[in-house]
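> Pasting the sequence and the predicted model now:
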Amino acid sequence: MSTPAVSFEFFPPKNLEGSFRLWDCVNTLAPLDPEFVSVTYGAGGATRKLTHDAVGTIHKTSGLNVAAHLTCVDASRAETLDIAQGYADIGVTQIVALRGDAPKGSNGYRPHADGFAGSVDLIEALAETGKFAIHVGAYPEEHPEAASQQADIDHLKRKFDAGATSAITQFFFEADTFFRFRDACAAAGITAPIIPGILPVENWTGARKFAQACGTSIPPLIADAFENATRDGTTDLLATALASELCDDLIIGGVDHLHFYTLNRPELTRDVCHALGVTPKVRLQNVA
């Protein structure tokens, strides 16, 4: 079995404690030599400046390739493209281009009056600059707002046609979920890389809420296992075993790149990577 490439998602810190947690996460996972690391936006673009600052600092101090999340929410076209240009100016050449979630408490997504209508328009504008590799989101199970699974795939095809270079999926619990999605994408004429997103479950209550919000189905056996492990205090052991098994099944099925949602808690992700044979290769530069 070949060793996969890996990448990691972080979120920007909101306070001093969060900053220490983020840098601990970077220090722990950087030696695994990821293809890139990404830094998220909050709902409604709430962490826009924090994301920019975190991207710049990680890029400057770690030597890692950083992919900055960029959304259409609550910003004009000019403002959004200015942010992208700011990333290009500091040498960040990868962007995760997303429509973005509506601000909390709002009645769903509404485009900014002077902004991008959605992710396809954003991707097209970024591609026209010629400055970025563009990652996009994909849903192996039907997006809660989608008319159907096929509508989701058709929308993903439009994103690739607009200039996206790869897609990263929402997390899922069974390898067959990804394989069915991959086959359907191929049938729709999608040939670009689709990278499965992996969530090592650090907190079962939070993961269950996250799954419900984004349309990820939870197999009853896995739900029962986590409920029992939560009572027994063995959640970490179960999470590591299940995520490692899922990744192993994906690799056997031809996947050569895995993207981990770390939630800024690196230990489970590190342990899963070690189980897959992804071991330290480089030493992180000093982080100021």
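Done, it's in. These numbers were taken from a predicted model, which means no experiment stands behind them.

> Every contact and neighbour count from this point should use C-alpha atoms.
Will do.

> Please work out how many residues are found near residue 43.
Counted by other CA atoms under 10 Å, the residues lying close to residue 43 total 15.

> and what of the one 3 residues further on?
The burial count assigned to residue 46 is 15, neighbours taken as other CA under 10 Å.

> same thing with residue 52?
21.

> Kindly report the same for residue 168.
By other CA under 10 Å, neighbour count at residue 168 equals 22.

> quick one: which helix or strand includes the nearest residue to it once chain neighbours are set aside?
With sequence-adjacent residues excluded and distances taken as CA to CA, 6 or more residues apart in numbering, residue 168 is closest to residue 195, at 4.7 Å. Secondary structure from DSSP states H and E places residue 195 in strand 194-198.

> dropping in the other structure now:
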Amino acid sequence: MTAQDNTKQFSFELFPPKTEKGIEKMRQTVTQLNLLKPAYFSVTYGAGGSTQSTTFAAVDWLRSEEIETAPHISCIGASKDEIDSLLQRYIGQGITRLVALRGDLPSGAGLGEIHDFSHADELVAYIRETTGDHFHIEVAAYPEFHPQATDPFKDIEYFANKVSAGANAAITQYFYNADAYFRFVDACEALNVTVPIVPGIMPITNYSSLARFSDSCGAEIPRWIRRRLEAFGDDTNSIRSFGADVVSDMCERLIANGAPGLHFYTMNQAGATQILCDRLGITG
């Protein structure tokens, strides 16, 4: 996946910082990674819009730098009027790409606060109804299945519904088992779902935090990787070196076997993502 290979697309995800120090760190990360000429930077959006103001601030800065930006937009807990306001704001900023998600209710909120949307396919359909083809819409995909899914076959059908509603492409939850991704793509193709499904890539830099996050979001860390990472203890350098080997090898396999690109979850840190890009020949 080199600078000369323009058939593959790569992108980076950011979260909106809450402090001045965090904002400066994010800007440094963007400045460094933007040299690699990604397709876009996405910006996350908290449960029920809980980070709305900080998401806006991050998006505003990215657009002021003329950087292609894809804000996340989540619908659960939101009204149609609120979604309309978001869409018009982004249209006014010249944004043409969105990541459309169901999202989570804020902590302590009840089901009675769902408002006008229950699922992401409803949000995608509403965006298409109100803005036509203005936005390229990315949706979420779960090769190892959504953590709340009770039926893996239904989970793939739910994904197909989002595509039928008008999604252009998908970004997956991160994973460390390439076979899960390939089997998911095959299952989607069996349902005539052929939009690009871009693997989400999480660098490995800290085992304890990765394990906690993975357990909460349903991302599987294969046992052999967990055991190796556990064995390194507090040896951060060894964790990062091993992590870079594992993730870059997986990325090479994904690209070699047809993945349309890669979407890196940067956690607002440039270093580990830069190492992966260097190994993969992503040079800008």
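Structure received. Here the structure is a predicted model, which is why all the values come from computation and not from measurement.

> about what we covered before: matching residues in structure 2 for the strand holding residue 195 of structure 1?
Aligned by TM-score structural alignment, strand 194-198 of structure 1 falls on residues 197-201 of structure 2.

> what's the average distance of the matching stretch to structure 1?
In the superposition against structure 1, stretch 197-201 of structure 2 averages 0.4 Å from its aligned positions (mean CA distance after the TM-score superposition for structure 1).

> what's next to that stretch, contact-wise?
With contact meaning CA atoms under 8 Å, 6 or more residues apart in numbering, stretch 197-201 of structure 2 is reached by 141, 169-175, 181, 185, 247, 259-265.

> Restricted to strands, list these.
The strands, defined by DSSP state E, take in 141, 169-174, 261-265 from the contacts of stretch 197-201 of structure 2.

> Work out for me the element the alignment partner in structure 2 of residue 24 of structure 1 sits within.
In structure 2, the residue paired with residue 24 of structure 1 is residue 28, using TM-score structural alignment. Assigning secondary structure by DSSP H and E places residue 28 of structure 2 in helix 20-33.

> so how far is residue 81 of structure 1 from the residue lying closest to residue 204 of structure 1 once chain neighbours are set aside?
Distance criterion CA to CA, 6+ apart; nearest residue to residue 204 of structure 1, sequence neighbours excluded, is residue 226 at 6.7 Å. Distance, residue 226 of structure 1 to residue 81 of structure 1, by CA to CA, to the nearest Å: 43 Å.

> ok, how many other residues are close to the residue nearest to residue 204 of structure 1?
22.

> Trace it over to structure 2, please.
In structure 2, residue 226 of structure 1 lines up with residue 229, judged by TM-score structural alignment.

> What strand or helix carries its match?
Assigned by DSSP H and E, residue 229 of structure 2 falls in helix 223-231.

> tell me what the top helix by length along structure 2 is packed against?
Assignment by DSSP state H gives helix 236-256 as the longest helix of structure 2. Applying 3 or more CA pairs under 8 Å, 6 or more residues apart in numbering; DSSP states H and E, one finds that helix 236-256 of structure 2 contacts helix 178-190, helix 271-280.

> Of those, which stretch is the most buried?
The highest mean neighbour count among these, using mean count of other CA atoms under 10 Å, belongs to helix 271-280: a mean of 18.

> okay, the angle between it and helix 20-33?
Put simply, helix 271-280 of structure 2 runs at 10 degrees to helix 20-33, going by axes from the mean of the first three to the mean of the last three CA atoms, to 10 degrees.

> Structure 1: matching residues for helix 271-280 of structure 2?
Residue span in structure 1 matched to helix 271-280 of structure 2, by TM-score structural alignment: 267-276.
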